[in-house]
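1. Based on what follows, work out the 3D shape:
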Amino acid sequence: MPKYNAYLIDLDGTIYHGKQPIPAAKRFIERLQTAKIPYLFVTNNSTKTAKDVADNLTINHGIKTTVDQVYTSAMATADYVKGLTDDGQKVYLIGEAGLKDALENAGIDLVPADEANVVVMGLDRHFTYQKLKEATFAIARGAKFIATNADTNLPSEEGMLPGAGSLVAALKTATGVEPTIIAKPEAPIMEGALAKLNHPDRPVMVGDNYNTDILAGIKNGLDTLLVYTGVSKPAEVAKEVNQPTDFVANFDEWSVE
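-> Here you go, the predicted structure:
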């Protein structure tokens, strides 16, 4: 019997580096497919739709992926908002296509800021002072403040770009209100991902970043597998009180059986 019967797997730094494939990661996914072990790609990125993510994996990295094998912070945010106990959630959105698509697909109303009872914020590369002002006023009137993720930076071929967390920090400063964070390492995205996998009894969280992927597993009671192909480095992780369950230099060192 395999040690784990479901895998939650990060993407950038774990399965690929931007546009660059990680060959050992492709072989790892192929071993999961052969063993018929369910897995779900779980990403903090809210800008891409599940189809965008699946197409990128399939076309650009040779990893055949369906939309049902993808769970983004945008999808987790939509699930969370839909599950709020108040009726008639009306959302003022600061974010891009992936987040807009997820909210609309969940049947959530997107409205101007002066009609909103929820402000949802993700990465928005067209962020403006006007959006900041409108969101600030909405939260001051009592709207809930929900952020897809608090990632301060995200890797790119140009270098470390400002992430959603840098924009969230501006709105948090302007309002004095702590947002509900959806993405790794927080609980909402993990709860949503496990539900999507039908609550497996032996899941593992896999990723390259101790502070998001591995802490997500630790904080939510999952075993963890840290792969040293991305953000975190062995010397840094060795200093942490809470260690990953397992770690590998690359996925060729890992057996799924």
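2. CA only for contacts and neighbour counts going forward, please
-> Will do.
3. so who does the residue nearest to residue 115 when sequence neighbours are not counted touch?
-> Nearest non-adjacent residue to residue 115, counting by Cα to Cα, 6 or more residues apart in numbering: residue 90, 7.1 Å away. Applying Cα atoms under 8 Å, 6 or more residues apart in numbering, we find residue 90 in contact with 108-111, 115-118.
4. Here is a second sequence; please produce its structure as well for comparison:
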Amino acid sequence: MSSVSRERLVDGYDLLIFDLDGVVYLIDRPIPGAVEAISQLHAEGRKLAYATNNASRRSSEVAALLTGMGIVARTEEVLTSAAATAEVLAERLAPGTPVLVVGAEALRAEVTAAGLVPVGRADDAPEAVVQGYGPQVGWTELAEASVAVRAGALWIATNADRTLPSPRGPLPGNGSLLAVLRTALDRDPDLVVGKPEPTLFHTAAHRVGASRPLVVGDRLDTDIEGAVQAGMDSLLVLTGVSTAADLLAAASTTRPTYVAHDLGGLFDLAGVVRLPSSPEYSAERYTNGWRIAGGDGARQLTGEGSALDALALLCAEAWGGGEPVRGGGEAAREVLREFGLPY
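-> Okay, the predicted model is just below:
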């Protein structure tokens, strides 16, 4: 639980796969330091890919958005859940098959590019319903989808993110819209294509022949769980949806390999920490100036040092079945406050 190694984190991997919302930008604003970090990766000749569950933009549009922010990106580096979902539909349906699309224009464009015919009403006899995030999606679209699915149409979702990060805090995502139909239909979609399914990550690695990729994300339930399913190491950055409290409560299937405040942790040894892989209960825990000890509901964090080292120790305690921890000194309480944890 000390620094990850003597080399920078980035030096141990041959491909960096970035989530976008909450990692590189929030909606359309770059996260502080992200442009500089990715520009440095480009300057070093690193292989990069972007894998996003957001189905409201096509890959070319995402690449253009990144380029407009100062991040040079190629269309082939961007993998979207919309494009992946259209590919799945094309594999299952004959060319020219009507598909009811609930989502943004980008999803309709991907369905069209896959040789299928987007429609908007259940009366058009669609053989499938594809549902992705779109800010304009409302009751009318959801009602048509409900009728079509009840009539026997295949129901496929681009992703199931409950929320989207934004400068104003988390906003409803496609998972929230899926919940409306889940309630109305009393069933789940037939297939969810995007993260945490590992398809986007495997595709990114295959395209460039990478053997040791690192997934960088801000969500435990999509980015990190998807990396675990794909058998890839992962870095959680605390710039988006998942918080330190979420990390302490993470199930084994959603635990990252590393955690950092932001993308600067790719280069700064002091800005990233490796998390314990399989902690067990211990009466006392130590790491780099920090200690957790005590019992009977009075476990305390004491000492001083790096906040990330303290967070890694707190993860070992929580994941090892330990009791809640409180600060046993001002330095410890300050760390707990910094991460929004009870102190």
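5. TM between them?
-> After superposition, the two chains reach a TM-score of 0.87 (TM-score structural alignment, normalised by the length of structure 1), with 253 aligned residues with a Cα RMSD of 2.3 Å.
6. one step back: any idea what the residue nearest to residue 115 of structure 1 aligns with in structure 2?
-> Applying TM-score structural alignment, one finds that residue 90 of structure 1 aligns to residue 98 in structure 2.
7. how big's the offset between the helix or strand hosting residue 29 of structure 1 and structure 2?
-> Assigned by DSSP states H and E, residue 29 of structure 1 belongs to helix 23-35. By mean Cα distance after the TM-score superposition for structure 1, the fitted helix 23-35 of structure 1 averages 2.5 Å away from its aligned residues in structure 2.
8. my guess is residue 307 of structure 2 meets residue 337, correct?
-> No - if you go by Cα atoms under 8 Å, residue 307 of structure 2 and residue 337 don't touch, sitting 10.5 Å apart.
9. Of the two, which one has the most company?
-> Neighbour count, other Cα atoms under 10 Å: between residue 307 of structure 2 and residue 337, residue 307 has more, with 21 against 13.
10. Map that one across to structure 1 for me.
-> By TM-score structural alignment, residue 307 of structure 2 lines up with nothing at all.
11. Identify the residues contacting residue 307 of structure 2.
-> Contact partners of residue 307 of structure 2, counting by Cα under 8 Å, 6+ apart, are residue 335.
12. Any idea how many residues pack against residue 89 of structure 1?
-> Neighbours of residue 89 of structure 1 (other Cα under 10 Å): 20.
13. Kindly report the same for residue 80 of structure 1.
-> Residue 80 of structure 1, neighbours per other Cα under 10 Å, totals 16.
14. How about the contacts made by it?
-> The contact partners of residue 80 of structure 1, by Cα under 8 Å, 6+ apart, come to 182, 188.
15. Return the residue of structure 2 aligned against it.
-> Counting by TM-score structural alignment, residue 80 of structure 1 corresponds to residue 88 in structure 2.
16. element containing its match?
-> Residue-wise, residue 88 of structure 2 maps onto helix 81-92 under DSSP H and E.
17. average offset between whichever helix or strand comes after that helix and structure 1?
-> Scanning forward in sequence from helix 81-92 of structure 2 by DSSP H and E, the next helix or strand is strand 98-102. Following the fit onto structure 1, the mean deviation recorded for strand 98-102 of structure 2 is 1.3 Å by mean Cα distance after the TM-score superposition for structure 1.
18. Would you mind getting the angle between strand 98-102 of structure 2 and helix 81-92?
-> Angle of strand 98-102 of structure 2 versus helix 81-92, following axes from the mean of the first three to the mean of the last three Cα atoms, to 10 degrees, is 160 degrees.
19. So what touches stretch 213-222 of structure 2?
-> Among residues not part of stretch 213-222 of structure 2, those counted as contacts by Cα under 8 Å, 6+ apart are 13-20, 22-23, 161, 195-196, 201, 205, 223-224, 227, 232-242, 246-247, 250, 254-256.
20. what's the answer for stretch 65-76 of structure 1, then?
-> By Cα under 8 Å, 6+ apart, stretch 65-76 of structure 1 touches 39-47, 49-51, 53-55, 57-58, 98-99, 102-103, 148-149, 182-183, 188-189, 192-193.
21. Which members of these are positioned in helices?
-> Mapping the contacts of stretch 65-76 of structure 1 onto helices (DSSP state H) picks out 50-51, 53-55, 98-99, 102-103, 188-189, 192-193.
22. closest to residue 134 of structure 1 among the residues you listed?
-> Here the nearest of these to residue 134 of structure 1, counting by Cα to Cα, is residue 99; it sits at 18.5 Å.
23. Count the neighbours of the closest one for me.
-> 30.
24. Pretty sure it sits against residue 122.
-> Yes - when contacts are counted by Cα under 8 Å, residue 99 of structure 1 is listed as touching residue 122 (7.3 Å).
25. shared neighbours, the two?
-> Both residue 99 of structure 1 and residue 122 are contacted by 46-47, under the criterion Cα under 8 Å, 6+ apart.
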